[in-house]
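>>> any chance you can model this:
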Amino acid sequence: MKAAVLRELGGALGIEDLAIASPRADEVLVRVTAVGLCHSDLHAMQGVPPLPLPMVPGHEVAGVVEQVGENVRRVKPGDSVVVLLTFHCGHCDQCESGHSNRCFPPEARRAATEPHRLCKGAEPIAQFANIGGFAEQVLVHESGCVAITPDIAPDKACLIGCGVTTGMGAAIRSAAVRPGQSVAVIGCGGVGLSAINGAAIAGAGRIVAIDVLPAKLAMAREFGATDTIDASAGGVVEQVLELTRGRGVDHAIECIGRKDTIEAGCAMLGKGGMATIVGVTPPEMRIELSPLHLMLGERRVQGSFMGGVRTMVDIPRYAELYLQGRLHLDQLVSQRLTLDQVNQGFAAMKQGGLARSVIVFDA
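Sure, this is the predicted structure:
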């Protein structure tokens, strides 16, 4: 099969012919129909965090099941599926308490003593996020595969595999936005727009979209933002406080992963407010907060990983919301590419202005 392989950190992806193994117990072989380009892929390609090379990036996958190994019960050949990086064991304390997205089980990958899933001759090839989605096929643990209706086109369905679930879940699950509450979303890329969409679905009374690009702020209105702030002029916290008559917002959802934007999100909270950090940061990053500011107003700060997704429950629900016209997937797709154009897609991502680029494979 053909796949985009990274051999040097910060370098371009090369299209290579790789061999993919047959599924073993608990594994699923999926023919990829579409895969989104996510900022997490770009971070990994730049060495944040450090990962083994050579590697196939990509993780926001939609496809069709081709083969299943022993013990697979979730999906069967012919099923349309979304693949998520939240693989889980199903029996640890996190899984048992309804937080399977926190599991990170060794079962997600093959043991070092087993044959590699991907190789080129005798050379093993790593899978980013245990998926390696920039390829014609992926071989993954079944816990990351969720069957969805085939009524959703692959270029839309793949977005549910990461960006949409991360943003929607940050608003609906992690922050648990309630009707009438005020929400500020910092960063209006694919994840931020989905957070705005989620806040609107949850019934937020005021949704403030914050970005430096006018085009993204215009899109934010389409996704449910009631107000927009151009952050390029500075004074974002002051503008949020002015909009809310000095009260601050009930929720700030940070979708960029920068020190200044995380700190700004905490500073714009009203009493009892919650800041939810979604953006991916470098491991060494530290933020500065006033404990007094948090304590006196009973403000809180939390992280959100993959929107707290409960895969078998949330993914079908998000698919249904799309079919109802309430979840805006169509507007997220900025451009469709072939696998050969993957580097072009990442170049566009670095320039900003796009929501999501999607690689689409022939049916």
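>>> from here on, contacts and neighbour counts on C-alpha atoms
Noted.
>>> how close does residue 225 sit to residue 182?
11 Å (CA to CA, to the nearest Å).
>>> what does residue 28 give?
Counting by CA to CA - residue 28 and residue 182 are separated by 42 Å.
>>> comparing those two, which residue is more hemmed in?
residue 28 (28 against 23; other CA atoms under 10 Å).
>>> nearest residue to residue 75 other than its sequence neighbours?
residue 147 (6.3 Å; CA to CA, 6 or more residues apart in numbering).
>>> near the one you found, how many other residues are there?
Residue 147, neighbours per other CA under 10 Å, totals 21.
>>> now do residue 73
Neighbours of residue 73 (other CA under 10 Å): 11.
>>> buried stuff in whichever strand or helix holds residue 217?
Using DSSP states H and E, residue 217 falls within helix 214-223. For helix 214-223, a neighbour-count test (16 or more other CA atoms under 10 Å) marks 214, 216, 217, 219, 220, 221, 223 as buried.
>>> just stretch 176-194 next, same as before
Those would be 177-178, 181-194, for stretch 176-194 by 16+ other CA under 10 Å.
>>> which helix or which strand is home to the closest residue to residue 266 other than its chain neighbours?
Closest residue to residue 266 apart from its sequence neighbours, by CA to CA, 6+ apart: residue 275 at 5.7 Å. Residue 275 belongs to strand 269-277 when assigned by DSSP H and E.
>>> what's in contact with that strand?
Residues from elsewhere that reach strand 269-277, judged by CA atoms under 8 Å, 6 or more residues apart in numbering: 170, 174-175, 247-255, 257, 262, 265-266, 297-304.
>>> now do whichever helix or strand comes after it: everything it contacts.
For strand 269-277, the following helix or strand on the C-terminal side (DSSP H and E) is helix 291-296. Applying CA under 8 Å, 6+ apart, the external contacts of helix 291-296 come out as 299, 300.
>>> ok, now with 10 Å
Helix 291-296 is contacted by residues 266, 267, 269, 270, 271, 272, 273, 274, 298, 299, 300, 301 when judged by CA atoms under 10 Å, 6 or more residues apart in numbering.
>>> buried residues of that helix, list them for me.
residue 294.
>>> pull out the buried positions in the helix or strand following that helix.
Where DSSP H and E defines the elements, the next helix or strand beyond helix 291-296 is strand 300-303. Residues 300, 303 are the ones in strand 300-303 that count as buried (16+ other CA under 10 Å).
>>> structure for this one too, so we can compare:
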Amino acid sequence: MSRAEPTGDAAMSGAEPTGGPGVVAQPAAGPAVGAEPAGGPVTVRALVARGRGAELRVERVRLPAPGPGEVRVTIRAAGVCHSDLSMVNGTLAATFPLVLGHEATGVVAEAGAGTRLPIGTPVVLNWAPACRACWWCRHDEPWLCAANTTPTVARGETEDGIPLHLTLGLGALAEAVVVPESAVVPIPAGLPAEQAALLGCAVLTGVGAVGNTARVAPGESVAVIGLGGVGLAVLAAARRAGATTILAVDVAEAKRELALAAGATDFLLSDDRLSKEVRARTEGRGVDHAFECVGRAATIRAAWRLTRRGGAVTVVGMGAKDDMVSLGALDIFHSARTLRSSVYGSSDPDREVPVLATELADGTLDLRVLVSGTIGLDEAATAFDRLARGEGARWVVTLD
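Now for the predicted structure:
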């Protein structure tokens, strides 16, 4: 997910290889978080990519003290999103060395001047904080904020003194982050960390794509292509919206059980019979809404073909710059379909994350189906290998 675009997962099996990053963990010995004097820089352990396709390593990195308007957050849990993989494999133009991760929850541990959140406040990270002053923010489109245009931001340094860059300005696969206070959203205490972490990307992206971008209505039909964390969140959101036909599509039969648990009424393999199978379940029309959660031209075209005349295709997946989509001019006119993208679920995290967090706290929202497993930071690189193979939904790194 570039900072100009929220990433859905390219979660179908057959996702592009990463060059085989494995984990090479540095020993945990050495300065711990907070070992330096209060108000000074801190040394933390983080998952670092030194270059495109490079082996991922857990390294000690140095973060500056929070400046005015900034906070240091001790990370409790962080999800591994396909956007992180896109940084490593070259789909997104990243600057290295790079701390990976942007989907996380934690606790405010230190605050700079002019901040409002008390120490100890539990928060979810927001990878696209709004400036509230640009044209898009003033027109109630903070997800398109002009301040969020680069996939990596320079901050801190490696242990050997090389300037460090952070994925989407966060670098959340680490023991701690130092970020603007606008990049954190307070949440209730006591939430399961492995689920709360997903509110900041997969869940907000999926829920927003259904409710804000596509505005799925009760009784409508939906197809979701690509069943990673975001695709599964779209399925769950479609069920909550009252869609009656919810078709989950993936190339991997192994995703069937996950899809049905998330809310799909049926699972379909992405093969030569897909369009026929979809029309057989929609009285020959095609679905009202198709959500593309892969980020490839081929699956965008597939979503177009699955959608009825006058229906809507919503692209949630983040794709490569040179992967071009071709549609016939007559088909565009005659079909009267709408094709649009959903950037960060067309959402305002400051407003919508607290709502989702409250639902998670009271049991209205259950995200357990999205969590394929939890691992430690030293095993984090293995989650990238699983992601590249299209295995599971979300793997979450826990640091408690």
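>>> please say which position in structure 1 residue 367 of structure 2 maps to.
Matched to structure 1 by TM-score structural alignment, residue 367 of structure 2 sits across from residue 329.
>>> now its match. Nearest residue, chain neighbours left out?
In space, and not counting its chain neighbours, residue 329 of structure 1 is closest to residue 156: 5.7 Å by CA to CA, 6+ apart.
>>> how many other residues sit next to the one you found?
If you count neighbours by other CA under 10 Å, residue 156 of structure 1 ends up with 23.
>>> secondary structure class for the equivalent of residue 29 of structure 1 over in structure 2?
Aligning on TM-score structural alignment places residue 29 of structure 1 opposite residue 72 in structure 2. The three-state assignment at residue 72 of structure 2 reads strand, by DSSP: H, G, I helix; E, B strand; the rest coil.
>>> residue 215 of structure 1 corresponds to which position in structure 2?
In structure 2, the residue matched to residue 215 of structure 1 (TM-score structural alignment) is residue 254.
>>> its match touches residue 391, doesn't it?
Yes. Residue 254 of structure 2 is within contact range of residue 391, at 8.2 Å (criterion: CA atoms under 10 Å).
>>> helix/strand/coil for residue 88 of structure 1?
Residue 88 of structure 1 is classified as coil under three-state DSSP.
>>> residue 263 of structure 2: what's it in contact with?
Counting by CA under 10 Å, 6+ apart, the residues that residue 263 of structure 2 touches are 232-240, 243, 246-248, 369.
>>> what does residue 176 of structure 1 align to in structure 2?
Under the alignment (TM-score structural alignment), residue 176 of structure 1 maps onto residue 215 of structure 2.
>>> repeat for residue 225 of structure 1
By TM-score structural alignment, residue 225 of structure 1 lines up with residue 264.
>>> next structured bit after the strand or helix carrying residue 253 of structure 1?
Using DSSP H and E, residue 253 of structure 1 sits within strand 249-254. Next helix or strand after strand 249-254 of structure 1 toward the C-terminus (DSSP H and E): helix 259-267.
>>> where in structure 2 does that following helix fall?
Against structure 2, helix 259-267 of structure 1 falls on residues 297-305 (TM-score structural alignment).
>>> name the residues that touch the matching stretch?
223-226, 270, 274-275, 278, 286-287, 289-294, 296, 306, 311-317, 319-320, 322-327, 332, 335, 337-339.
>>> buried stuff in that stretch?
297, 299, 300, 302, 303, 304, 305.
>>> that one vs structure 1, average distance?
Taken over the aligned residues, the distance from stretch 297-305 of structure 2 to structure 1 averages 0.9 Å (mean CA distance after the TM-score superposition for structure 1).
>>> residue ranges for the helices of the stretch 1-150 of structure 2, please.
With helices called from DSSP state H, counting those that start in this stretch, the stretch 1-150 of structure 2 shows them at 82-89, 135-138.
>>> so which of those is the most packed in?
Comparing these by mean neighbour count (mean count of other CA atoms under 10 Å), helix 82-89 comes out on top with a mean of 27.
>>> what residue in structure 2 is paired with residue 64 of structure 1?
By TM-score structural alignment, residue 64 of structure 1 lines up with residue 107.
>>> looks like that match contacts residue 188 (just checking).
No. Counting by CA under 10 Å, residue 107 of structure 2 stays clear of residue 188, with 11.1 Å between them.
>>> returning to what we had before: so which of the contacts of helix 291-296 of structure 1 is the closest to residue 95 of structure 1?
residue 301 (23.2 Å; CA to CA).
>>> list the contacts for that closest one?
With CA under 10 Å, 6+ apart, residue 301 of structure 1 has these contacts: 251, 252, 262, 265, 266, 273, 274, 275, 276, 277, 294.
>>> ok, so of the residues you listed, who is nearest residue 21 of structure 1?
residue 277 (37.4 Å).
>>> and for that closest one, the neighbour number?
27.
>>> burial of the residue mapped onto residue 391 of structure 2 from structure 1, as a residue count?
Under the alignment (TM-score structural alignment), residue 391 of structure 2 pairs with residue 353 of structure 1. By the criterion of other CA under 10 Å, residue 353 of structure 1 has 16 neighbours.
>>> residue 235 of structure 1 too?
Neighbour tally, residue 235 of structure 1, other CA under 10 Å: 12.
>>> again, but for the one 10 residues further on
Counted with other CA under 10 Å, the burial measure for residue 245 of structure 1 works out to 9 neighbours.
>>> contact partners for the closest residue in space to residue 125 of structure 2 that isn't next to it in sequence?
Of all residues not flanking residue 125 of structure 2 in the chain, residue 184 sits nearest, at 4.6 Å (CA to CA, 6+ apart). The contact partners of residue 184 of structure 2, taken as CA under 10 Å, 6+ apart, are 70-71, 73, 104-108, 117, 122-129, 200, 349-350.
>>> from these, which land in strands?
Under the assignment DSSP state E, these contribute 70, 71, 73, 104, 105, 106, 107, 108, 122, 123, 124, 125 to strands.
>>> fine, thanks again, bye for now.
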